[in-house]
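# sequence isn't available, so here's the structure alone:
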């Protein structure tokens, strides 16, 4: 690890796995299979903030159930902060190649030359929707409706109510009300919503998925939540159990935000059952970086919060900032309760989705840094050549 001019980098390598490699027939099995894709990504939730991964304070039964049913990438890495991770997913490139080196000050703007994964899926006949946190530029050319999304339901900036002395700012009414009843941009128009922000995003996404499920096109639903990003605000019914257990208000609210996410994941999975979507839909859950809060208070004393044994958290190039949960569920297609130890990352989602969708990429577009995970989805013991992943942390303003 080294530091130079405000840039941190870490090189991670993994040896090729021992075992049989995928056969040619297996390698083609998922290519072009064209599943619906639902990608849920929470904000600032660390590897240790799930009960299935060892948290002693939180109970997340729905995500625990998803974990048990999923193929899990156990060495999956993202960038240390919000916008960089999002740009890597959208572009298949390391964030510093997209011009995204920060979360504000115009460094959150993803290069307009980027051919996004949403555009690639559109070209393959998918309908696309985003519900929640975009955070890749608030100016019109950078907005998701101009980057490949048919349905757009987002807040502004990097968090509901955020405002900075630059182009990155949420809609003014949200600066006072924050996470309840937010004003949202829906297909170019500002609308007043009702409820807690995570509930609002999932409710809207589910309504859109219901419309799409019987259509003649597969769909890509991207649900990047604003929670549990600070400030720590949660509905009282979610905070109350943790306050009664002796936690301070901020920690109780954070835990409540995570339990609320878990409830919404449970609702999503319930609707997938009702609508018969599991057999033709790939559901992915991950987080955008490590947890942002490492200490809390319980019974009046400061305590370290559970981090799954990783050093540091959000904003750090150590594993606590980059190593995140990553669960993939596709009933009858992917293994259940299967761990994939191969080194994988956010940049791999783009080529994976492209291969699954059978998309044809244009000749003139950005070079993809990622690698398709399809061979590992088909055979977790497939040969996976060594490679290095670079984690960038350069939080300087526009020059």
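Right, received. Where do you want to start? These numbers were taken from a predicted model, which means no experiment stands behind them. Residues are numbered from 1 along each chain as shown.

# going forward, measure contacts between C-alpha atoms and count neighbours the same way
Fine.

# endpoints of stretch 129-144, how far apart?
Its start and end residues considered, stretch 129-144 measures 9 Å (CA to CA, to the nearest Å).

# now that stretch: how far from the chain's centre is it?
Here stretch 129-144 is found 14 Å from its chain centre; the criterion is CA atoms, centre = their mean, to the nearest Å.

# which positions in it come out as buried?
For stretch 129-144, a neighbour-count test (16 or more other CA atoms under 10 Å) marks 129-138, 142-144 as buried.

# ditto for stretch 262-271
262, 263, 264, 265, 266, 267, 268, 269, 271.

# repeat that for stretch 108-118.
108, 109, 110, 111, 114, 115, 116, 117, 118.

# isn't residue 358 up against residue 33?
Yes - Residue 358 is in contact with residue 33 according to CA atoms under 8 Å; the separation is 7.4 Å.

# compare those two (neighbour count), which wins?
residue 358 (19 against 13; other CA atoms under 10 Å).

# distance of the residue nearest to the more buried one when sequence neighbours are not counted relative to residue 141?
Nearest residue to residue 358, sequence neighbours excluded (CA to CA, 6 or more residues apart in numbering): residue 32, at 4.1 Å. The spacing between residue 32 and residue 141, counted by CA to CA, is 31 Å.

# put this next to the previous one:
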């Protein structure tokens, strides 16, 4: 039975604590916070995720990310999908996008967001997103991460951006996907506005405005408050009010920041103008620092409530940094994430490599760094393992790899399996690496297969992080090996491919295309 928000909120109020300071919960299983940021690039932080600091690391100020990194492990080779919905469904299901088929961003029921292409028609992918039932057309039925945690005794809280299921489907409401509490999550992937003075994109009279108006924050309408801060305040109140139930909590803190539309967070905007930033650049930087303050507020709350030593924090972005427009200083598009190539929507590193930090007190060595590659669907089995959930009855096949052993030992070993990306779609923008592609990374080698031309590109990421040298012509054996591996994987998961307009034939898998 699908619960309504109002029903659970009444139940939640019964857990409300009395006056006085709340102390640590009497439970052994850890609280778990997944703190996910929208469109945050690998370098949009003062924490360096490369072998050296970059100019962007020196520009941004994220002291709480620095604090988290000093208390946990930094992942220098963490990956997600190149756009948001595929990543979020992968995190919640443990499935790779090629398997769950939510390969592009979702919004309206049965409506594809794919832009028209002169040579390709795109497959009937799962435009309705992730669902808790198997009766919704063009969707993937899953037993979600919060549902499994809830079944194992966790209080599950969602805050911020959801973007799991299309408008008018059960999956649009996080409550139906296993969350006990939903704060401001719905079908849309971005806010109409980050400003309380603009009712977060809703109508001036306070009525909802579809699809971009952020729901559930009416108490902040008309106030001079940024969306990031409103979400943080409301989330901390919910957590505080729930502590007396002595359940461990799972918080999915999913900020709408730093997605467009860029709005200035006045608390931090002027400092970047004073540093010589352009208006757009300062807007974005202020949003990054506002997100970082939220992280710090979460950590300080845990300290005050004596929960720090029994709470895991996992920080990640859902895709690479937004780079299709110049923010003011480079003078060129697609250059914002350098030395990474391109940005959001791209198969190149700028579109898929993301910042990631994990703090697990008494388990993860403080101020540690790993080069072990991870991808966003790995979070699903890892969080379940952290929570002590030994057996699951998920209806879906789990592709993610449990990396708890990496957290515990920090051994710099090779990943057990290759990592795969599949995007048989059109994002609507153009630029380097943006287009219908399938990609595999195995060790240091990365192969990109372009659906429109059947061209293959080969890069050695360890030696060429900027993907400046295509080595395909000089390494035919490696191209064949990776083509075979990628083709076998796509075939195994029954991955969808576009249709070639001229011939009406399906784009072939890469292992049956001559290497070129």
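Cool, the structure landed. Just so it is clear, the structure is predicted and the values come from calculations on it, not from any experiment.

# any chance of the buried residues of stretch 129-144 of structure 1 in a markdown table with distance to residue 252 of structure 1 as columns?
Below are those laid out as a markdown table (distance: CA to CA, whole Å):
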| residue | distance to residue 252 of structure 1 |
| --- | --- |
| 129 | 32 |
| 130 | 29 |
| 131 | 26 |
| 132 | 23 |
| 133 | 23 |
| 134 | 27 |
| 135 | 26 |
| 136 | 30 |
| 137 | 32 |
| 138 | 32 |
| 142 | 36 |
| 143 | 34 |
| 144 | 34 |
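
# tell me, how many neighbours does the aligned partner of residue 346 of structure 1 in structure 2 end up with?
The equivalent of residue 346 of structure 1 in structure 2 is residue 376 (alignment by TM-score structural alignment). Neighbour count for residue 376 of structure 2, taken as other CA under 10 Å: 27.

# same check, this time on residue 7 of structure 2
10.

# element containing the most centrally placed residue in structure 1, please.
Taking CA atoms, centre = their mean, the centroid of structure 1 lies closest to residue 41, which sits 2.5 Å from it. Following DSSP states H and E, one finds residue 41 of structure 1 within strand 36-42.

# for that strand, give me the average deviation versus structure 2.
In the superposition with structure 2, the average deviation recorded for strand 36-42 of structure 1 is 0.6 Å (mean CA distance after the TM-score superposition for structure 1).

# ok, then the element right after that strand?
With elements assigned by DSSP H and E, the helix or strand that comes after strand 36-42 of structure 1 is helix 61-69.

# got the buried residues for that following helix?
61, 62, 63, 64, 66, 67, 68, 69.

# does anything pack onto whichever helix or strand comes after it? Which helices or strands?
The C-terminal neighbour of helix 61-69 of structure 1 among helices and strands, as given by DSSP H and E, is strand 71-73. Using 3 or more CA pairs under 8 Å, 6 or more residues apart in numbering; DSSP states H and E, the elements in contact with strand 71-73 of structure 1 are strand 326-329, strand 338-340.

# what about 10 Å?
strand 281-287, strand 326-329, strand 338-340, helix 374-378 (3 or more CA pairs under 10 Å, 6 or more residues apart in numbering; DSSP states H and E).
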